[in-house]
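A.B. asks: below are the sequence and a predicted model; questions follow.
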Amino acid sequence: MRRLSMLGVAALITAGSILTAPAATAGETTFRPVRTCADLVRTYDVPGAVTHVKTATVVPATATEPENCDVRGYVEPAVQFQLRLPTKTYAGRYLQFGCGGFCGAVTPPPFTDCGLPHGGDVAVAATDDGHVGKTPLVFDDGKWAENDQAARDDFAFRAPHVVSKASKRLISAFYGAPPKKSYFSGCSDGGREALLLAQRYPHDFDGIVAGAPAGYWGPLIGVYQTWLAKVNTGADGKPILTGDKLPALHAAALSSCDKSDGLGDGAIDDPRTCRFDPATIACPPGTDNAGCLTPAQVEATKKIYAPPTDERGRKLYPGGQTVGSELSWYGWTIAAPEFGGVPFAQALADNYLKYMAYPIGTPHSSVEKFAFTSREFDKLTPEGIRSNAMSTDLREFRRSGGKLVLWHGWADQAIPAAGTVDYYQRLTRANGGPAATRDWARLFMVPGLYHCATGDKLTEYDPLKELVSWVERGTAPDKTIATGRDADGKVFRTRPVFPYPLQAKYDGTGSVDDAANFVPVPPSRPSQDIVNWAGNDLYGKAGPVAP
């Protein structure tokens, strides 16, 4: 359980870097540099994105990475980036990664061995989103935003856009031509950036992967993470539900719901169909042990499963924790000593409410002070809409030929999956219905997957190759594959993931751990996934854009 939580934290910090780069197609042209790597060190007058390259160094090839020109610099005023340009194997593609949490550091963008050759056909880039976070965990530090509007703007909406402009300019300078195709891939905050780019900068990228997107940013960080922190804190300031209770709670949840899809495989395929009452493992009066829940723990667990509500019972976020996600709560919702004793949900929410959630110069709040009322929800809106990626008007992205792949794990402990399903349903309704929307935007919901492709039964998911095929060859993704690996890297499970709302059903033959033995089926019963909540009017409020 602790290993899984650590993986979830690592995935959030390096949310974009878990995704693999596409491989070159046999026979396609590679581009050689038209100038030396060192020649890139200079200032570039990119409109709206003046770019300063501070270093450009040739990095020798290794067993897993191609020789590349490692470019480091910043876009004014302070958006640091790293761009890696293959010197011998570049085939014309550009891939930009998103970042996780509040960002604050440049995570080196990876080359991945995809066979032709070592993934080096792609130029890759990443950014810190315009500020440097303080240690030990830079991703939850928000103090940089306290009195710096430029840094706020860079993080909220500007940084991914200007880094794409800067990178394309440098690619043109190095290879003599701009990239033929450009892609963006991110998870968590990187997923928010992905949606934001499709919504506000529809011509920046040809294909976009938005994983577990934090698109409902203000309500998610200001309200939902605060809810997770407060409902599990007792009057004495100590956690109510503790980590030692999670295995028993998870086992009870699986016992109640695992076979609802007709297959007992340790994962709940569709938590929406599950009706689990944690009171079924309530401790007998006067007892308390790791195998049961006290009355206070039963009530806290019910609240963790539920979305936050205001004084009138109206939902303040579209969803809560899903049944089946319990083991992943350790470290995120429930304090873990090895992570400093503060739940990550609380750290994010407190930093957001203290330094980022309200206009500079206005009163701020904190986890301790925040009240779940409609008034407090509305006070988050003026600043929240600067970061939110909630617009369903993607007409320009669609007209430009853009392709969008959204994905989310049903057992995500950090960002409720219900929000992404709600967004996709609203997107579908605003863009001509399911069939018309599937022509350019598809959603994949992964059973049992935790935040940003971590988990227990499934540990990896990456639809980027399918996106590239869709963009470049017109092959829409009808199936993707999620993978489970053990600590030694051995694959123990594969499972197909079909476009929403289709689900994977075991065909009755062969191993239940082999993706080949599953077929797509519609859900057992139609579901209404558009959620009526306090943020209904936020979908029509577009945030600012940078030149």
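C.D. replies: Cool, got the structure.

A.B. asks: only C-alpha atoms for contact and neighbour calcs from this point on.
C.D. replies: Fine.

A.B. asks: pretty sure Gly190 contacts Gly98?
C.D. replies: Yes. Proximity of Gly190 to Gly98 meets the contact threshold set by CA atoms under 8 Å, at 3.9 Å.

A.B. asks: Gln321 versus Gly243, what's the distance?
C.D. replies: Distance, Gly243 to Gln321, using CA to CA, to the nearest Å: 16 Å.

A.B. asks: so these two - more neighbours on which side?
C.D. replies: Taking neighbours as other CA atoms under 10 Å, Gly243 and Gln321 compare with Gln321 leading, 27 against 20.

A.B. asks: doesn't the more buried one fall inside a strand?
C.D. replies: No. Counting by DSSP: H, G, I helix; E, B strand; the rest coil, Gln321 falls outside a strand, being coil.

A.B. asks: dump the residue contacts of it.
C.D. replies: Ile304, Tyr305, Ala306, Pro307, Ala411, Asp412, Gln413, Pro416 (CA atoms under 8 Å, 6 or more residues apart in numbering).

A.B. asks: give me that answer again for 6 Å
C.D. replies: Contact partners of Gln321, counting by CA atoms under 6 Å, 6 or more residues apart in numbering, are Tyr305.

A.B. asks: what lies in contact with stretch 76-85?
C.D. replies: Contacts of stretch 76-85 (CA under 6 Å, 6+ apart): 50, 68-74, 123-130.

A.B. asks: what is the nearest of these to Tyr216?
C.D. replies: Asp129 (18.2 Å; CA to CA).

A.B. asks: ok but the closest one is inside a helix, no?
C.D. replies: No. Membership of Asp129 in a helix is not supported by three-state DSSP, which gives coil.

A.B. asks: surely it touches Phe155?
C.D. replies: Yes. Using CA atoms under 6 Å, Asp129 is in contact with Phe155, at 4.9 Å.

A.B. asks: look at these two and report which has more neighbours.
C.D. replies: Asp129 (29 against 24).

A.B. asks: list of residues touching the top helix by length along the chain?
C.D. replies: Scanning the chain for the longest helix, with DSSP state H as the assignment, gives helix 159-175. Here helix 159-175 makes contact (CA under 6 Å, 6+ apart) with Pro33, Val34, Arg35, Ala49, Asp129, Pro178.

A.B. asks: make CSV from the residues you listed and add distance to Ala357 to it.
C.D. replies: Shown next, in CSV, are these (distance: CA to CA, whole Å):
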residue, distance to Ala357
Pro33, 45
Val34, 46
Arg35, 45
Ala49, 26
Asp129, 17
Pro178, 38
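
A.B. asks: presented hereafter is structure B, for comparison with structure A:
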Amino acid sequence: MKHAFRIFCILLFCWVLQAAPLHATDCRSLKSLHLEDTTITLAESVTSGSLRIPGVPPFTGLPAICRIAGVMRPSSDSTIRFELWLPEHDWNGRFLGVGNGGFAGTIGYHELAAYTKRGFAAAGSDAGHQAEATDASWAYGHPEKVKDFGWRAAHLTRLRSAEIIAAFYVKQAQKAYFDSCSDGGREALMEAQRFPEDYDGILAGAPANAWSTMVASGVSALQARQLNPRAYFSDFKLPAIQKAALDACDALDGVKDGIINDPSQCHFDPQALVCKGEDELDCLTPPQIESLRSIYTGSKDSQGKTVFPGFTPGDETGWAEWVIGQDPTGASAFRYIENYFRYMITQDPKWSAATADPEKSLRQSREKGAPDLDATSADLGKFASHGGKLILYHGWNDQAISPWNSIDYYKSVQEKMGADKADSFVRLYMAPGVEHCAGGPGPSSFGQFGLETAKGPKYGLFDSLVDWVEKGAPDEEITATKYGADEKGAPKVIMTRPLCAYPRIVKYSGSGDTNDASSFTCAAP
């Protein structure tokens, strides 16, 4: 009888341990946590599975979390708002850092939700200001806020999160990861370059890392193309341009599917679109032909040297908002350029891209903007020595940041570190038919932002990164998925394709369903 009672007590004790929360601290008590230059403004336990945040669609299906919100003030002119979501029960022992897009100004709540559902403790900040992504007026007269945006907010969010995690779980995260795109991709590379011990694994998409050159290069492009009435062409002409590009290059990969797998092999000549008679929507005038050529070739200086590379053929209708606009000054690129120069570089609210000297603007941008905003160093030795792994990805049809920029950066790391050394900790994936971070004619869900592939999360880039960090080798089988909707509006898989590590490209095997990844392989170009 005593023996049976003893077994019962042991089993009861084990059950209590299993049922107990992973943390040793009450969530609400974290509000009184003392952290350097930081105030915890909110510490609440969210157990309902749903969460409403002003200005953001409601979240459902959340695990029980301890939601922490706070403000960091590393300088007298800093106000960096951040949030950290901590799973109360099934924490996987990992931390996930979330980045921003554009000029930032908001916290990436959707990514926080996606990763806490997967068991991560996840955190992100607004990068030091509250504003729309195209707005940089907050930087006017505030150099410290530019530093917060450029590099300080992401780094301090990592540091403060580590301290809060230690207080809540009474232990640190076993591994730390970062996943973001665009400006967040720039932040990702900034972390790897300036703060190499912050993260063990980094997933950096379409990085705006050459920020000072990229934005400044648009001045000459705008003057030559957008602001020249003879050279500017309406977005109504984009379908005809795309059709001509696909007619020239779509079938090069053996499958005519509206996707150019390897744009580097496409030699589409815009001259094929020249108007034979009057100017119509299905043709371009000679000045418009030259304008189109410049979009593909990129921005050049007065000596004809490329300043920043151009865009690729095959998804020209995706240029409507970013590159062309509904009128000559309506493109998103125009707003980014003017906001950047007015409020970050010249401190002149009347600065105009229409009248600025392009080469002077480039010099100004590099001199004043590069120190805080650029993340172009190819020396990742300290990150590699720390055991860090970096996966870069870029959509081949990115309409906001040239895909060639990521290839150029990847090659610069190989040259600086040596190809064998670089291959041991850096990979690049170029995604056919994918626009800026996601979207486009190609399959664009491949594990970024917590997105699942048709085969599940295991077959995405982020989980490949985790395998590389924790198991010593990345998963070689990456599946990219294109989703649509069925008749009831539920997600439906339309296409799957392998996603190949550069310089390999996806190739059709010659038989099988062209919408199924099993009909394709990754091969040398």
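C.D. replies: In hand now; what should we look at? Because the structure is a prediction, the values reported are computed rather than measured.

A.B. asks: now Gln271 of the second structure: how far from Arg293 of the second structure?
C.D. replies: Distance from Gln271 of the second structure to Arg293 of the second structure, by CA to CA: 9 Å.

A.B. asks: nope, Gly318 of the second structure is what I meant
C.D. replies: 17 Å.

A.B. asks: neighbour count: those two, which is higher?
C.D. replies: Gly318 (24 against 17).

A.B. asks: excluding sequence neighbours, find me the nearest residue to the more buried one.
C.D. replies: Gln399 (6.4 Å; CA to CA, 6 or more residues apart in numbering).

A.B. asks: what's the counterpart of that neighbour in the first structure?
C.D. replies: Under the alignment by TM-score structural alignment, Gln399 of the second structure pairs with Gln413 in the first structure.

A.B. asks: mind checking which helix or strand that match is in?
C.D. replies: For Gln413 of the first structure, there is no enclosing helix or strand under DSSP states H and E.

A.B. asks: how close does it sit to Cys37 of the first structure?
C.D. replies: Counting by CA to CA - Gln413 of the first structure and Cys37 of the first structure are separated by 43 Å.

A.B. asks: likewise for Thr509 of the first structure?
C.D. replies: Counting by CA to CA, the gap from Thr509 of the first structure to Cys37 of the first structure is 55 Å.

A.B. asks: more neighbours: the two, which one.
C.D. replies: Using other CA under 10 Å as the criterion, Thr509 of the first structure and Cys37 rank with Cys37 on top: 19 against 9.

A.B. asks: what's the match for the more buried one in the second structure?
C.D. replies: Match for Cys37 of the first structure (TM-score structural alignment): Cys27.

A.B. asks: can I take it that Gly70 of the second structure is in a strand?
C.D. replies: Yes. Counting by three-state DSSP, one finds Gly70 of the second structure located in a strand.

A.B. asks: where's the aligned partner of it in the first structure relative to Gly130 of the first structure, distance?
C.D. replies: For Gly70 of the second structure, the equivalent position in the first structure is taken to be Gly73, counting by TM-score structural alignment. As judged by CA to CA, Gly73 of the first structure and Gly130 of the first structure stand 12 Å apart.

A.B. asks: same check, this time on Lys457 of the first structure
C.D. replies: The separation that Lys457 of the first structure has from Gly130 of the first structure, given CA to CA, amounts to 36 Å.

A.B. asks: higher neighbour count, the two?
C.D. replies: Gly130 (29 against 23).

A.B. asks: counterpart of the more buried one over in the second structure?
C.D. replies: That one, Gly130 of the first structure, aligns with Gly128 by TM-score structural alignment.

A.B. asks: surely Ile68 of the second structure is in contact with Thr41?
C.D. replies: No. Contact between Ile68 of the second structure and Thr41 fails when scored by CA under 6 Å: they sit 7.7 Å apart.

A.B. asks: so for those two, which sits in the more crowded spot?
C.D. replies: Taking other CA under 10 Å, Ile68 of the second structure and Thr41 do not tie; Ile68 has more neighbours (23 against 15).

A.B. asks: distance of the more buried one from Phe149 of the second structure?
C.D. replies: Taking CA to CA, one finds Ile68 of the second structure at 21 Å from Phe149 of the second structure.

A.B. asks: do Phe103 of the second structure as well
C.D. replies: In terms of CA to CA, Phe103 of the second structure sits 8 Å off from Phe149 of the second structure.

A.B. asks: over to Ala133 of the second structure?
C.D. replies: Distance from Ala133 of the second structure to Phe149 of the second structure, by CA to CA: 12 Å.

A.B. asks: strands of the stretch 401-547 of the first structure, start to end?
C.D. replies: Using DSSP state E, counting those that start in this stretch, the strands of the stretch 401-547 of the first structure run over 403-409, 441-446, 460-461, 480-485, 491-497, 503-506, 518-521.

A.B. asks: ok, the stretch 51-200 of the second structure next?
C.D. replies: Secondary structure of the stretch 51-200 of the second structure (DSSP E, counting those that start in this stretch): strands located at 51-53, 56-59, 65-72, 80-87, 94-98, 121-125, 175-181.

A.B. asks: quick one: the ones you listed as JSON lines, columns for distance to Gly472 of the second structure too.
C.D. replies: Below are the strands of the stretch 51-200 of the second structure laid out as JSON lines (distance: least, CA to CA, whole Å):
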{"stretch": "strand 51-53", "distance to Gly472 of the second structure": "37"}
{"stretch": "strand 56-59", "distance to Gly472 of the second structure": "35"}
{"stretch": "strand 65-72", "distance to Gly472 of the second structure": "31"}
{"stretch": "strand 80-87", "distance to Gly472 of the second structure": "27"}
{"stretch": "strand 94-98", "distance to Gly472 of the second structure": "17"}
{"stretch": "strand 121-125", "distance to Gly472 of the second structure": "23"}
{"stretch": "strand 175-181", "distance to Gly472 of the second structure": "14"}
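
A.B. asks: just so I know, which of those lies nearest Asn515 of the second structure?
C.D. replies: Set against Asn515 of the second structure and scored by CA to CA, the strands of the stretch 51-200 of the second structure come closest in strand 175-181, at 26.5 Å.

A.B. asks: average distance between the closest one and the first structure?
C.D. replies: Once fitted to the first structure, strand 175-181 of the second structure is off its aligned match by 0.5 Å on average (mean CA distance after the TM-score superposition for the first structure).

A.B. asks: so where is that strand in the first structure?
C.D. replies: Against the first structure, strand 175-181 of the second structure falls on residues 181-187 (TM-score structural alignment).

A.B. asks: ok, now how distant is Arg200 of the first structure from Phe157 of the first structure?
C.D. replies: Counting by CA to CA - Arg200 of the first structure and Phe157 of the first structure are separated by 9 Å.

A.B. asks: among these two, which residue is more densely surrounded?
C.D. replies: With neighbours defined as other CA under 10 Å, Arg200 of the first structure and Phe157 compare such that Phe157 has more, 25 against 22.
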